[in-house]
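In: Here is the input, now give the coordinates:
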Amino acid sequence: MFQRIRNFGIKAAGAVAVATVLLGCTETGGGSQGPRVNTNKPVVVGILVPSGSGVQQQEALAGSLVAAAKLAVAEMSDVQIDLRVYSTAGDPNRAAAAAQQAAKDGAKVLVGPLFAQAANAAGAAVASQGINVLSFSNNPDIAGGNVFILGDTFANTADRVVGYAARQGSRSIAALVKSDAAGEVAAAAVKAAAQNNGASFAGVARYELTTESAVAAVSATKSLIQQSGATALVMDADAAGALPVFAQLLPENGISAANTQFIGLTRWDKTADSVRANPGMQGSLFALNDTSATSAFNQRYGAANGVGPHLLAGKAYDAMRAVGTLLQSGSSDALSRNKLTRPAGFSGANGVFRLRPDGTNQRALAVATFREGQVVVLDPAPRSFGGAGS
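Out: Alright, predicted model coming up:
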């Protein structure tokens, strides 16, 4: 086992032209869509984290990401990784400069950054060198070419929970989403999930984060369900947003889990006890990570660091697990797109996952519900993808 950790503070290098045309990596530097590596020597991996901004939350997150990456490296056998840390401050210009510096330092793959624009900039900065970027972002707009996203996506969650609901008899799906760009992504994910799982898409109602808008959205949702005959309602609302309001107002207006299958696209298990115990929310469906894998990761991280991980730390662990697993093969093209997107995927902090050729990811998720205010897993997360068709 070889592990060398270095930290590099990167200063902004002026305006960087961030092209969204992150086309397939060139073969500059060798390898098919990825630089060749010599696994008999330490392979340089750059991790780009949002430190250096002076913002306490970002600094804490950056530290947790690095700690999780180091944990993954420590747990891998027969692999030599020279892990080097670069600060981006969450800024696209600094992310591009960091990516360029990492490439000069010999990095064969980049892990991070977190924020979408920074990840896009980093990818553009090293695309011509054929270096792939495993970002922590969940924004599918930046995925593709040499940029992969590791963050949880609406598309993955929607397909899992809508698919489960459809198999249980919910064949007409409506959506209630925020009136913003993220809401549009959520609505598109619900529509695609319905179509992929043999259900019809009944339409969408939208809301803004104001009391007046939420009240109007409840009325619009009720009309949509009555007119379309939808039997399920998918919501992007979360505990920090409109979910507590909808949990109260929807049942008060005759729309509850008793007559309409509520489905969540966010972590409804993180809601307040009052929401969990709301009679109208009992029987709702939402997705969870593999709970046993998450618990095991949290324990290992805590034992190594004395504190628990940030909620996003698992993304850094996953990236390094993917890199380390591929390097264990000893193949010179271990970090190519073809290898990164292998159908079997990888074992991560929160269960198995795999990278898609389009730059997005698929994660094995569990389906859960509320029963008497308690979170109950109805369908555990798969432990493997079982091949390319899964």
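
In: Every contact and neighbour count from this point should use C-alpha atoms.
Out: Fine.

In: any idea which helix or strand comes after the helix or strand encompassing residue 57?
Out: Taking DSSP states H and E as the definition, one finds residue 57 inside helix 56-75. Next helix or strand after helix 56-75 toward the C-terminus (DSSP H and E): strand 80-87.

In: residues contacting residue 361?
Out: For residue 361, the contacting residues are 148, 149, 150, 151, 152, 153, 156, 353, 354, 355, by C-alpha atoms under 8 Å, 6 or more residues apart in numbering.

In: what do you get if the cut-off is 6 Å, keeping everything else the same?
Out: 354, 355 (C-alpha atoms under 6 Å, 6 or more residues apart in numbering).

In: so where do the strands sit in the stretch 51-200 of the chain?
Out: Listed in chain order, the strands of the stretch 51-200 of the chain (DSSP state E, counting those that start in this stretch) span residues 80-87, 109-111, 132-135, 147-149, 172-178, 200-207.

In: Now tabulate the ones you listed in JSON lines and tack on mean neighbour count.
Out: Output for those, formatted as JSON lines (neighbours: other C-alpha atoms under 10 Å):
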{"stretch": "strand 80-87", "mean neighbour count": "23"}
{"stretch": "strand 109-111", "mean neighbour count": "28"}
{"stretch": "strand 132-135", "mean neighbour count": "31"}
{"stretch": "strand 147-149", "mean neighbour count": "31"}
{"stretch": "strand 172-178", "mean neighbour count": "26"}
{"stretch": "strand 200-207", "mean neighbour count": "21"}
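
In: To compare against the first, here's the next sequence to fold:
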Amino acid sequence: MQAPPIAVQPPPQAAQPAGIARDPSRYYTPKQMQGRPLIRVALLLPFNSSRADVRALSTSLYNAAQLALFEFDNPNILLIPKATGGSAIGAQTAATEAVQEGADLILGPLFAEEVSAVAPVARGVNVPVVAFSTDITVAGNGVYLLSFQPAADVNRVVDYAMLQGMTKFAALFPQNDYGNRVRAVFEEAVSARAGHIVTEESYSGSPDGMTGPVQRLANYGGRHGALLAKRAELKAAGDTQGLKDLEKRDTIGDLGYQAVFVPEGGARLRALAPLLPYYDIDPRKVKYLGTGLWDDPSLQREPSLEGAWYPAPPPEAHEQFVARYTRVYGATPPRIASLAYDAVSLAVALSAKPEGERFTVETLTEPDGFAGVDGIFRFLPEGRTERGLAIMEMHGSGATVVDPAPTSFGVPPSL
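Out: Sure, this is the predicted structure:
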């Protein structure tokens, strides 16, 4: 799974929009769809970003949206794509065009600053926004975040670890916005469940910036020093068997925690993970825990992650989505492409309701939620998304489910 988009300060900020008049006679209607009771759904993405990776991601999200539209085949749904440029001003302009063209619902945009700029435009004409940002500070007041949010990942994996008897934790956080957000959620999650964080460290993205924090987390200096002292003691006592037993050891002494939480993904996790066993954070004694960023097939080839746990949507439906996408477009979609598929699927499902009931607050926050290719989900009144996540265990042959995702929401939303 790709790292969630991180909010950055846009230069410059978009101005607050003036009131927008909606004229049904000017709503966008293709010639082949004239005469139909159209339901217009805008899709706002940074197709024209200056970054090639963002443009490619936008295309994949659009492809997934088109796939859902084709598979659910509602002839009255009109998907209106709009390019945001990846900026607040570009997103505001795209949203203004979309609502003037009659959008009943806005899907996207992708980045937090874009969502902040779109929200007042949409709110002014009572059009809800289902965005893909992970930053919960931009949710609410008509904005719902259909994304893989760090809080859901953290709470799920901490819950499961503590149910397995683990109460003492360590953590390694990246020095970025995502790391700061996850740290706050992790500390709250462990504290709320009467657990204890024994030690935590943060690291920069460079290999040199990872080594020191891992050594400190492992108390490597102290434990290595204890080994040298023990060897000297055994040598003085003439205990050759004791010395032989310690021949291949680098440290002695157990760590004071049962699990280590590593919210990282991709190439940086592949660089970081091998350092843990190298500095004697033994995966046979300490369980490695991750987030949804670990839901990445390339990480299965990392031996140091064997047996580690991480939260993820139930894999079966997503794997089927990937197979269909690959068959149609000839490429494997990025992990978050399914968000666009589920967003369009939701729009199509709700379009069956009578006009005036389709995209209301009551409909969007239905307590029973919805089912998508990433499992069940529901929007909470403040705009966050609650998901039914599985716990996966990492193996070289492929991740396996060790605790299935729920298939329904049996309790009221947690606020």
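
In: so what number do they get for TM-score?
Out: In this superposition the chains share a TM-score of 0.82, using TM-score structural alignment, normalised by the length of structure 1; 357 aligned residues with a C-alpha RMSD of 3.0 Å.

In: hmm, back to that, between the strands of the stretch 51-200 of structure 1, which one is closest to residue 376 of structure 1.
Out: strand 172-178 (22.8 Å; C-alpha to C-alpha).

In: Now do that closest one: which range of structure 2 does it align onto?
Out: Under TM-score structural alignment, the alignment places strand 172-178 of structure 1 onto residues 168-174 of structure 2.

In: quick one: the residue most central in space within structure 1 from residue 248 of structure 1, how far?
Out: Centre of structure 1 computed as the mean C-alpha position; nearest residue by C-alpha atoms, centre = their mean is residue 151, 1.6 Å away. Distance, residue 151 of structure 1 to residue 248 of structure 1, using C-alpha to C-alpha, to the nearest Å: 30 Å.

In: Just give me the neighbour total for residue 314 of structure 1.
Out: By other C-alpha atoms under 10 Å, 26 other residues sit near residue 314 of structure 1.

In: That one sits in which helix or strand?
Out: helix 313-327.

In: what's next to the helix holding residue 57 of structure 1, contact-wise?
Out: Against helix 56-75 of structure 1 from outside (C-alpha under 6 Å, 6+ apart): 49, 50, 51, 310, 313, 316, 317, 320, 321.

In: next one: stretch 279-286 of structure 2
Out: 218, 258, 259.

In: and with 10 Å instead?
Out: 166, 169-170, 211, 214-221, 223-224, 249-252, 254-260, 275-277, 287-288, 304-308 (C-alpha atoms under 10 Å, 6 or more residues apart in numbering).

In: Can I have the buried ones of the residues you listed as a PyMOL selection?
Out: Buried members of the contacts of stretch 279-286 of structure 2, defined by 16 or more other C-alpha atoms under 10 Å, are picked up in PyMOL with:
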select buried, resi 166+169+170+211+214+215+217+218+219+220+223+224+250+251+252+255+257+258+259+260+275+276+277+287+288+304+305+306+307+308
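
In: taking the contacts of stretch 279-286 of structure 2 one by one, which sit in helices?
Out: 211, 214, 215, 216, 217, 220, 221, 223, 224, 275, 276, 277 (DSSP state H).

In: residues contacting the equivalent of the fourth one over in structure 1?
Out: Just to be clear, that refers to residue 216 of structure 2. Per TM-score structural alignment, the equivalent position to residue 216 of structure 2 in structure 1 is residue 220. When contacts are counted by C-alpha under 10 Å, 6+ apart, residue 220 of structure 1 is found next to 176, 204, 205, 206, 207, 214, 226.
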